[in-house]
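**Q** Predicted structure and sequence below. I'll ask about it afterward.
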Amino acid sequence: MRQVKAGTLERVPAMARLISELNSDSAHHVGYCGTEEEEIEHSIQEEFGEYELDHYVTLLYEQEQLIGLLLLDADEEEGQAELWGPFIIKGDWGEWQTAADQLWAASLAKLSPSIQKIAGFYHIHNHHAFAWMETKQAVKQGQHTILKLEELSGQQLVIDQIDNQKLKIVDIGEIMSSSSELPIPAELDAILSSFYSLHNECFPSTYYDSGVILSRLAEDNRLFICLYANELAGYVYLEGSREFREGQIEYIAVRPDRRGHRIGLYLLHHALQHLFGSIKVKEVSLCVNNNNPAAISLYHKAGFHTASELQYISLHR
């Protein structure tokens, strides 16, 4: 007999084991949940408190064995949620769909009415998820490529000047920290204003807006801005984990009128030097929309390899 239960802190280790097992197989892989059990457990504990576990995590048991789960990483203010799952150990399509429908019905029953958009990222080989999402009238959106780099490749020619003017890298977090009790200097205020504009232009509907990026700055989360003639030419935002020895390049962008001068490569090189050199990561990953082949080419030239391809799917309640 099957039984639906809510997530609890005590059940997180079992959840992490199941996600790790399934996410290691491309036929069951879901989005950005990871494959390492310890890291998945850490992510769940970071993202979901007791309230969120009870309201946004649904588990399915069969004879006291956990056979499936569905997590909704919800943002009630934004009115949207990201699907983590369904993760189901049943391989037969009919059984898989039945279990997924049970999880879905139970999840929607306790989901806040403010959540109207639900989206998910699925490996292109996760055919069960695609077929199931179609039954929910979900729509395929853009496709994304996940790239990874395990070590810095050999020395590359990185241009650090344009028209005999030296490029300069500014660590925004360091500057803001050192002047936290002082008014923001006019120069920094102008740089931040340019950063806001460029980020909104390049990533208009993204998961971190410019304000969130600034709020997340810490020892291992860095925003490096490239200056040319004392004006913003581009930026890169990265996040690192010393505990798990991994890093992510979340955003990198160059001002339209400064493109074509290898500034993107200069920013990427600086970010990688920081991640591999200062944080001592073993792996760096990033995500690129497949509509941006120039960026994918840039990362391949820097030594990145394609790890997986994900399809973005969304639906409205």
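**A** Good, I have the coordinates.
**Q** Could you use CA atoms for every contact and neighbour count after this?
**A** Fine.
**Q** any idea which helix or strand carries residue 313?
**A** Element membership for residue 313, per DSSP states H and E: strand 305-316.
**Q** Quick one: the helices in the stretch 51-200 of the chain, in order.
**A** 93-109, 127-135, 172-178, 186-202 (DSSP state H, counting those that start in this stretch).
**Q** Alongside the first one, take a look at this:
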Amino acid sequence: MEISISRATDFSILAQFLCGININENQHIGYCGEKNEEILQSLEEDFIDQHGKKTFLIVEDLDGVKAAIGFDIDEESASAEVWGPFVKSDLNSQQISMELWHEIKKIYPSIHTFNFFINEQNKGVLSFMKEINATQTGKHLVLQIEREKFIPLKKFKSNLFQISDFESFANIHNKAFPNAYYGANTILNRINEQQELRILKDDKGNVQGYAYFEVTPGYGEASIEFIAVSSRFQNQGLGTILLKEVLTRIFMYESIDKIQLCVAITNDQANHVYHKAGFYTKHQLLSYSYIDGTI
């Protein structure tokens, strides 16, 4: 079967295709969301190259888009997060996946490292990983909780961050997340009405832990970025307290009816805290990396 591959021209049409296909576990890619508005926002923000061109290729016929692959490119590290390959089930998945893959790599020869995030039920793309000799790098859980299943707290033990808390907060953050994408100063600068840092203290004023989360009410989204408890105060249930307080705050926004987060399957302590607070496992994902030139 000969196919015609072209660069995506209309992100709104592409978002509809990705939304329709990514809700199925057997075609699900972890990087891609499941809401049309969320996917469209990601496409418009992350899939435009330095020349202003869309970094998504598609296969389409008279019925619309049939397959697609995209690169979320980081020029500095010469790497990309790969969305796809997405192929409708009535097509030859392996043939089209390989043709899309070779074509988009040809367009971006400077990119050498490719990262994938694949649902364990997505047998087609997992077979594609074997075919290109990609290396599995980890296993992850996508956890979810819905507003209707969560019992909000009536009283809070934590309080909003004060500048006098900074040193203690930074010490906890740096020890818990030494290579975090947000450092303590970055978090401090991001705080606003919808990006909240909460501090938990004991009766003597010692900082026991903190939680930082961000909310985007317009898109009905929230992300719990960091929760950590000082080593001095662990194994007292404080992480669960902070998590339940954050969930209570987030669900105060009427547009947010569920929250998802991703955790390494090996992070037993975090998984215990999340499940104890009411999260359940929605997806299990496998991460892969491919470095050009390995085959």
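**A** Structure received. These numbers come from a predicted model, not from an experiment.
**Q** that older thread, residues in the second structure aligned with the strand holding residue 313 of the first structure?
**A** Mapping strand 305-316 of the first structure onto the second structure (TM-score structural alignment) gives residues 280-291.
**Q** circling back: tell me what the strand holding residue 313 of the first structure is packed against?
**A** Where contact means 3 or more C-alpha pairs under 8 Å, 6 or more residues apart in numbering; DSSP states H and E, strand 305-316 of the first structure is packed against strand 117-123, strand 139-149.
**Q** Go through that strand and flag the buried ones.
**A** Within strand 305-316 of the first structure, the residues that qualify as buried are 305-306, 308-315, counting by 16 or more other C-alpha atoms under 10 Å.
**Q** one step back: closest to residue 251 of the first structure out of the helices and strands packed on strand 305-316 of the first structure?
**A** strand 139-149 (13.3 Å; C-alpha to C-alpha).
**Q** what's the angle between the closest one and strand 305-316?
**A** 160 degrees (axes from the mean of the first three to the mean of the last three C-alpha atoms, to 10 degrees).
**Q** Give me the mean distance between strand 139-149 of the first structure and the second structure.
**A** Following the fit onto the second structure, the mean deviation recorded for strand 139-149 of the first structure is 1.3 Å by mean C-alpha distance after the TM-score superposition for the first structure.
**Q** The second structure: matching residues for that strand?
**A** On the second structure, the counterpart of strand 139-149 of the first structure by TM-score structural alignment is residues 135-145.
**Q** which residues touch the matching stretch?
**A** With C-alpha atoms under 8 Å, 6 or more residues apart in numbering as the test, stretch 135-145 of the second structure has contacts from 129, 258-266, 274, 278-290.
**Q** So for whichever strand or helix holds residue 44 of the first structure, what gets flagged as buried?
**A** Here residue 44 of the first structure, judged by DSSP H and E, is contained in helix 37-47. Neighbour counts over helix 37-47 of the first structure (16+ other C-alpha under 10 Å) mark 37, 39-41, 44 as buried.
**Q** Just send those residues back as JSON lines, with distance to residue 246 of the first structure too.
**A** Output for the buried residues of helix 37-47 of the first structure, formatted as JSON lines (distance: C-alpha to C-alpha, whole Å):
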{"residue": "37", "distance to residue 246 of the first structure": "15"}
{"residue": "39", "distance to residue 246 of the first structure": "11"}
{"residue": "40", "distance to residue 246 of the first structure": "13"}
{"residue": "41", "distance to residue 246 of the first structure": "16"}
{"residue": "44", "distance to residue 246 of the first structure": "17"}
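**Q** before we move on, the earlier item: what span of the second structure is the helix holding residue 44 of the first structure aligned with?
**A** Aligning helix 37-47 of the first structure against the second structure (TM-score structural alignment) gives residues 36-46.
**Q** got it, and stretch 260-271 of the first structure?
**A** Counting by TM-score structural alignment, stretch 260-271 of the first structure pairs with residues 235-246 of the second structure.
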